[in-house]
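Chemist: Below is the structure, and that's it, no one-letter string:
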C-alpha cells in the first residue's frame, strides 16, 4: 500500500477525475445518439452536455501528467471529487432540455442517479423526453458498481494504486480480493454486473415491457437505483415483471463476489456466508411481518405476498421501486419498512445503507458486552465465520454507525426547520443517507421531492453523497490534513 504520509498531488487527482469525466462524456454522447433515433428533442441538450464534459475532462488530462501511482490521500480525494464532478455535469441535460429548469433540483436528480438513490423531483415522469429519461437511467447504471470501479476496470494506468480506489467504493469493513490485481478483480465484477443487467432486461422484454422500458428498467434494477419511466413505477407492469424485479433486486443486494464464485461452485458460497444468511433472514422475517399486517385487507395470498416481498426488497436493497402505496398500509407495516432503511444490502453489493455486515457486527458486539458483564476477566472477541474481528475494525464499525445515526438526526432536524412534518423529515433524511428513494408522508412512494426549497434539496443531495461514499470518504475532503503539502 502506498505511504499515507505522502503529500497529495493535485495534478494526479485532476488527471484521474478528468479521465472519469471523459467516460461520463462518452455515456452522454451515446444517449445523444439514442436521442437522434428517438426524435424527441433530446439530442442537442445531451450533445452539448457531452461536449462540455469532454472539454473539461480533456483539459484536465492534457494539462496534467499520467500518474505512475496514487497514494492514500489522492485515492480519497479522487473518489469524492469524481462523484461530485460527474454528478454536476450529469445535471446539465436536465437543465438544457428544460425537464428540470432549477439548478438545485437538477443537481438533486443527478446526484440521486449517480448515488443510485432514486428520489426524484419530477412530478410527471412520462412527459419527459425519452432521451433524457435514458440518461437518467444511465446515471444509475454507471453509479451502481461505482464510477471508480468502472474507471479502474478501463483505465489501465492505475496499477497498484487502484486498490485504494476499489476499497473506497466497494463498501464494507474489510475487502475480500478475488485476484491480486485490482484491475482484474474490477473487470470480473463488472462482467457479472453487466451480464445480470442483460438477463433482467431480456426477462422484462419477455414479460411485455416495450424495448425502451426494458432497457431503462434493466439499467436501474441491478444498480438498486429505482428510477422508472412510469409514474406508477413497477406498479404499471404485470405481476410477472414484478416477480422478475423481486428476484433481481434480491440478487443486486448480494455481494457480487459471491455471484462470481457461484458461477463455478454453485450455491455453496452463499450458504457459507454469514452475512448472506442474515440478509436473507431479515428479508424473510420482514416479509412475514408485513404480510401479517396486510392479512385483513381482503387481497389474495399471492397479491399480499408479492406486494410485501416487493416492498421489503425495494427498501432493504435500497432499490426504491414501488408496486403499492405503503403509506396506505398499517403503521406497523410502515414501521417495519422504516427500520429496514437502516439495514441496507450486503457489503460488496450495489445496495446502499449501512450494510448487513455492520448490523451483524453491532449485534454480535452487543451480545459480547452482555457476556463480559457475566465474565469480566474473560478475553472475548467478536467473531464472524469463525474468524476474530480485529479491534480496530470493530471500533470503525461502531464509530460508523454512531456517525450514521447522528447524520440522520441532523438531517431530520434540518428538514423540520424547513417546515416538513416530523415523519416527512425523518423519512427524507433516512431515504437520502441510505440511498433508498421514497420516504414517508409528504415524500412517500407516490410523492416527489420537487416541493422542497433549494436548500432542502441540496441538504438531501449531500446526505445521498455521504451515504453512498461511506461517510469518511466525503468528510475527509474537509480535513485540512488531506490537502497539506
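Modeler: Great, that's in hand. Only a predicted model underlies this, so the values are computations on that prediction, with no experimental measurement involved.
Chemist: Please make it C-alpha for all contacts and neighbour counts, starting now.
Modeler: Will do.
Chemist: Check the burial of residue 156 by counting its neighbours.
Modeler: Number of residues near residue 156 (other CA atoms under 10 Å) recorded here: 10.
Chemist: One more to weigh against that first structure:
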C-alpha cells in the first residue's frame, strides 16, 4: 500500500473542495446572505487539511488497483465530510448525521433528502446542494486526473475505481487526455442545457440548479414539488438532457470524431433507448386517464422514465398515485439504471446485457454440450475477468440490498417504504414510494437507518468494491 500517494490524492481533493465552494460563496454575496461565512470557514478547513498533504510530492508515485480503490473511497469520504460542514455551520441542517446524509446524497448524485421544506433555505445552500451533484456526476477523481499528471500509466487505476460500469477503457492513449475529453463533453452538454433553459425564460439561479442536477443525474430540487411547477418547455428540455446524460460518453466522443457508424453500434445504447421507449409507451397509456390527453400523459411518462432510469430523481408528478403497473415499471427501471460510462447509477444496462447473454449461453450449452460459445458485445468478446467481476458485483449488490432492508426495517415502516428507500439509495435514484415518494423525504428514518442508507449511497456510486475494500484487514498492509 502506497500510503503517501493516497494521502497526496486525498489532499488534492480537499484543496479542490475549497475551490468548489467559491460558487456558493459568490451566490451568498449576490443575495447578501450571512451563510457566506459558513462556506468561508469550510474552505479554510479544507485547505488546512489539504495543503499539508500536498506540500511535498511523494517520491514513489506508483500505485496499483488496491491503492486506487482506497484512494477513491477515502477521497469521497473526505469530500462528503467537508462538504457537510456548511450545512451544520449555517444552521440549515444542524445535526451532523442529517448534514452528512444530505451531502453524501448530493455528491453521489442520489438526490434523496431529509429536508421537509427546501424553499426556506438560503440561495447559497440550495446552490451548494445542486452543485454537489455536478461535482460528483463525472467524478472528482476524473476531474483531478484532467488537471494533474499524478502517476504516469498507473493512474488508470483511479479512473477504473471511480468510473461506473463493468469495464473502463481509454478514449485516447493517455489517461489524462481521456479525462479532459470526458469533462469537456460534460461541461459542453451542461452549458447547452443552461442556454436552452434560459431561452425558455427560466431564471438564471433556477437554470443553474436544474442543469447541475440534470448533468450529474442527481435530482435535488429547489422547489418542494421538484419540477412540477415549472413550464412544460422546461420539463421537456430537462427530460431530453436527463436521457442524454445517461448515455455512455464514449458514444459522444465517437460522434465528435465523426465515427457515427461506430457510435450507432453500441448495443448498450440501443437497448437503453429501447427500454425507455417501451416504458414511456406503456406508462403513457396506463396513466392517460389521469391527464388531460395522451400527449400530456406521454410527456409526463417520458419525464419520470427518464428521471428514474438515469437515476436523476427529479419528479414532475406524484407517481406515488399512479396505477400499480406504472409504479412497478418505475421500480424495475430503478434497478436497470443508465449506461456504463455515463453519470447515471443503477446496475447499468451493460451489466444486464452481459448477464442475459451469459444466461443464453448456458441454455445453449445445455442443448449443445460440446459447442464452443463466446459472449460478445459490440462485436467484441467479453473476457472472463469482466464476466467474473459482473457476477461478483451482482452477488455483493444483492447481499448489501438484503442486509440493508433487514436493518432499515427496524424502524417499523411499511415494506414498500423500506424496499424502495434502499432501492433509491443503493441505485442513487432519490425518491422511492410511500413515505419516501416524490412528495416525501427520508427525515422519518432513525439515525441508524440513515447511516445504513449513507453506506448504500456511497456503495452504489463507487460500484461497491472500493468502499468494501476499506473493511478488509489485508488492504492496510504495507508491502
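Modeler: In hand now; what should we look at? Keep in mind that what you see is a predicted model, and the values were worked out from it rather than measured.
Chemist: now the strands for the stretch 101-250 of structure 2?
Modeler: In the stretch 101-250 of structure 2, no strands are defined using DSSP state E, counting those that start in this stretch.
Chemist: Correction: the previous question concerned the stretch 301-450 of structure 1.
Modeler: Going by DSSP E, counting those that start in this stretch, the stretch 301-450 of structure 1 shows strands at 383-384, 387-388.
Chemist: In structure 2, what range does the first one match?
Modeler: It stands for strand 383-384 of structure 1. The alignment of strand 383-384 of structure 1 onto structure 2 (TM-score structural alignment) spans residues 376-377.
Chemist: Once aligned, what mean separation remains between that stretch and structure 1?
Modeler: After superposition onto structure 1, stretch 376-377 of structure 2 sits on average 1.3 Å from its aligned residues (mean CA distance after the TM-score superposition for structure 1).
Chemist: how about the most centrally placed residue in structure 1, what does it touch?
Modeler: For structure 1, the residue sitting closest to the mean C-alpha position, by CA atoms, centre = their mean, is residue 116 at 3.9 Å. Contacts for residue 116 of structure 1 were tallied using CA atoms under 8 Å, 6 or more residues apart in numbering; they are 139, 140, 141, 143, 144, 223, 224, 225, 226, 319, 352, 435.
Chemist: What's it aligned with over in structure 2?
Modeler: Taking TM-score structural alignment, residue 116 of structure 1 has residue 109 as its aligned residue in structure 2.
Chemist: So the residue lying closest to that match once chain neighbours are set aside versus residue 293 of structure 2, what's the distance?
Modeler: Of all residues not flanking residue 109 of structure 2 in the chain, residue 218 sits nearest, at 3.9 Å (CA to CA, 6 or more residues apart in numbering). From residue 218 of structure 2 over to residue 293 of structure 2 the distance is 30 Å, taken as CA to CA, to the nearest Å.
Chemist: ok, those two, which is more surrounded?
Modeler: Legend: neighbour count by other CA under 10 Å for residue 218 of structure 2 and residue 293, higher for residue 218 (40 against 12).
Chemist: what's near enough to touch the counterpart of that one in structure 1?
Modeler: Matched to structure 1 by TM-score structural alignment, residue 218 of structure 2 sits across from residue 225. Going by CA under 8 Å, 6+ apart, residue 225 of structure 1 touches 113, 116, 117, 118, 140, 141, 144, 318, 319, 320, 437.
Chemist: Just give the closest residue to the fourth one, not the sequence neighbours.
Modeler: Put plainly, it is residue 118 of structure 1. In space, residue 118 of structure 1 is closest to residue 437, 4.4 Å off (CA to CA, 6+ apart).
Chemist: how about the counterpart of residue 265 of structure 1 in structure 2, secondary structure?
Modeler: Residue 265 of structure 1 maps onto residue 258 in structure 2, with residues paired by TM-score structural alignment. Taking DSSP: H, G, I helix; E, B strand; the rest coil as the rule, one finds residue 258 of structure 2 in the coil state.
Chemist: count of residues packed around residue 258 of structure 2?
Modeler: Residue 258 of structure 2, neighbours per other CA under 10 Å, totals 11.
Chemist: Next one: it from residue 186 of structure 2, what distance?
Modeler: Relative to residue 186 of structure 2, and taking CA to CA, residue 258 of structure 2 is found at 18 Å.
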